[in-house]
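Chemist: any chance you can model this:
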Amino acid sequence: MRKTTLVSALYQSLLDRLLANELKPGEKINLDRLRGELGVSISPLREAISRLTATRLIQFEDQRGYTVADVSMEDFREVMEICRNSECFALERAIRDGDLTWESNVTAALYRLQNTESNFGSPESEMAHRDFHLTLVSACKMPRLHDLIGQIAIAQRRYRGLIDIRKLSDRSADHVALAEAALARDTERACEVMRQHIDGVAAETEVLLARYFAAQSAPDNRPATRP
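Modeler: Below you'll find the predicted structure:
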């Protein structure tokens, strides 16, 4: 396997482990142990982990090396505020610049999402949900903004991985309203629905995260640091 392909595969594998909470917040990353587990040399592993620092899921500190970034309510609130502002701005631009192909893609993404909502919380439903939101803003011609939205989406996925997302409310009506307003080129309505949608999800997730943090702070549930 070419090094670039191997690095990409390692990146995705480690990202999946981070999002599944298999690598715990605050955990020091032992490169030798990981190298042995994954059966790879140290060079591509270092490169993959270095790429992950751009997602802010992994941090590097002098004298300490690589660690899994901590999670906190403060950070979650920052993530959701950036999500709301960035997606609303990108949606405005997408509605302004979107063409017939964009309209078709939004319709198709909504259809795929609706066909997974009966199995809410499944990997397929989560993927369809992410695809719908990304498709809505895909006509925005601002690559840096798309990079930011992608990074924030990863952060959201991490926090969603800490809770039982099946306890969140059904927001399928929001998705229909978002698509209808966007396709009608009703920017004001679309952005209003987007803000309400994101704020509603954030409020419910915060309640579930509070329970998670309370459980983690209990003496018997504090994660042990791996050697």
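Chemist: contacts and neighbour counts: CA atoms only from here.
Modeler: Fine.
Chemist: which residues in this structure form helices?
Modeler: Using DSSP state H, the helices of the chain run over residues 3-19, 31-38, 42-52, 73-97, 100-114, 123-136, 143-160, 172-183, 187-217.
Chemist: mind listing what's buried in the second one?
Modeler: I take that to be helix 31-38. Leu31, Arg35 (16 or more other CA atoms under 10 Å).
Chemist: this one as well, want them side by side:
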Amino acid sequence: MNTRVNDEPAGGSLTDLAYLLLRDRLVMLEIKPGEPINEDRLRTEFNLGRTPIREALKRLEQERLVVAFPRRGTFATDVNISDLSHISEVRRTLEPLAAAAAAERATSEDRAGLTELRSQLDTATPSGDNTELLRTDVGVHRAIYRCVHNPFLEDTLISYDNLATRIWCVFLPRLSGMAGHVDEHGPLLTAIVEGDAEKASELATQHVVGFERAIRALI
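Modeler: Prediction:
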């Protein structure tokens, strides 16, 4: 199965490209919390100019993924477990709302795409790689968010899912049952495809609550 975390910019700008590449490295902790952001290295690696990198970093700072200090530079933000309750509070409200909206608003094309994604989940070879499983989890969430057809809500959902995912990454080596967490998406996708807003909302709530419970069990 090949569910990618990052979304390729459809006709987007170089800043969009830089943003997406950097965002998902930060989300998956490939750039470690507290690590300095080396702009020169990123320009070489991404083959992009100074302006796209700097504009991307400004956006990422607004999303709490990097922090800039005068005369010191820009750094990946720390992951604070104390933020878990605040992030979960927002997600317990927004994720069920998004799932219900997706069930009601998804186009025929959207439903076909989610059906294909569900088939990929059903036929995927079981993996013991928690990092790959987490990438799949993120990819499914973003596919659902696109079906809401509200760009403001979609951006907010992605932002909070990113922050939650960073917490997941901290605990990945100690987490068990990650495959089961990802498998929960099958019934959720089915509910959205079938237009069952109430069921989709209920399943999304269970998913978010399960995330918080799994992390708290390790704290």
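Chemist: got TSV for the helices of structure 1, with distance to Phe60 of structure 1 too?
Modeler: As requested, those are arranged in TSV below (distance: least, CA to CA, whole Å):
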stretch	distance to Phe60 of structure 1
helix 3-19	15
helix 31-38	13
helix 42-52	9
helix 73-97	18
helix 100-114	37
helix 123-136	28
helix 143-160	17
helix 172-183	38
helix 187-217	24
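Chemist: nearest to Pro25 of structure 1, of those?
Modeler: helix 3-19 (8.7 Å; CA to CA).
Chemist: and the angle for the closest one with helix 42-52?
Modeler: 60 degrees (axes from the mean of the first three to the mean of the last three CA atoms, to 10 degrees).
Chemist: among the helices of structure 1, which is nearest Asp62 of structure 1?
Modeler: helix 42-52 (13.9 Å).
Chemist: the alignment partner in structure 1 of Val138 of structure 2: neighbour count?
Modeler: Using TM-score structural alignment, the equivalent of Val138 of structure 2 in structure 1 is Arg130. When counting by other CA atoms under 10 Å, one arrives at 16 neighbours for Arg130 of structure 1.
Chemist: okay, now the closest residue to Arg130 of structure 1 other than its chain neighbours: neighbour count?
Modeler: Of all residues not flanking Arg130 of structure 1 in the chain, Ala153 sits nearest, at 7.9 Å (CA to CA, 6 or more residues apart in numbering). Close neighbours of Ala153 of structure 1, defined as other CA under 10 Å, add up to 18.
Chemist: gap between the equivalent of Ala153 of structure 1 over in structure 2 and Ala124 of structure 2?
Modeler: Counting by TM-score structural alignment, Ala153 of structure 1 lines up with Asp161 in structure 2. Relative to Ala124 of structure 2, Asp161 of structure 2 is positioned 23 Å away (CA to CA, to the nearest Å).
Chemist: just list the residues touching the residue lying farthest from the centre of structure 2, thanks.
Modeler: The centre of structure 2 is farthest from one residue, Arg71, which by CA atoms, centre = their mean lies 31.3 Å away. Arg71 of structure 2 makes no contacts at all, as judged by CA atoms under 8 Å, 6 or more residues apart in numbering.
Chemist: separation between it and His181 of structure 2?
Modeler: For Arg71 of structure 2 relative to His181 of structure 2 (CA to CA), the value is 43 Å.
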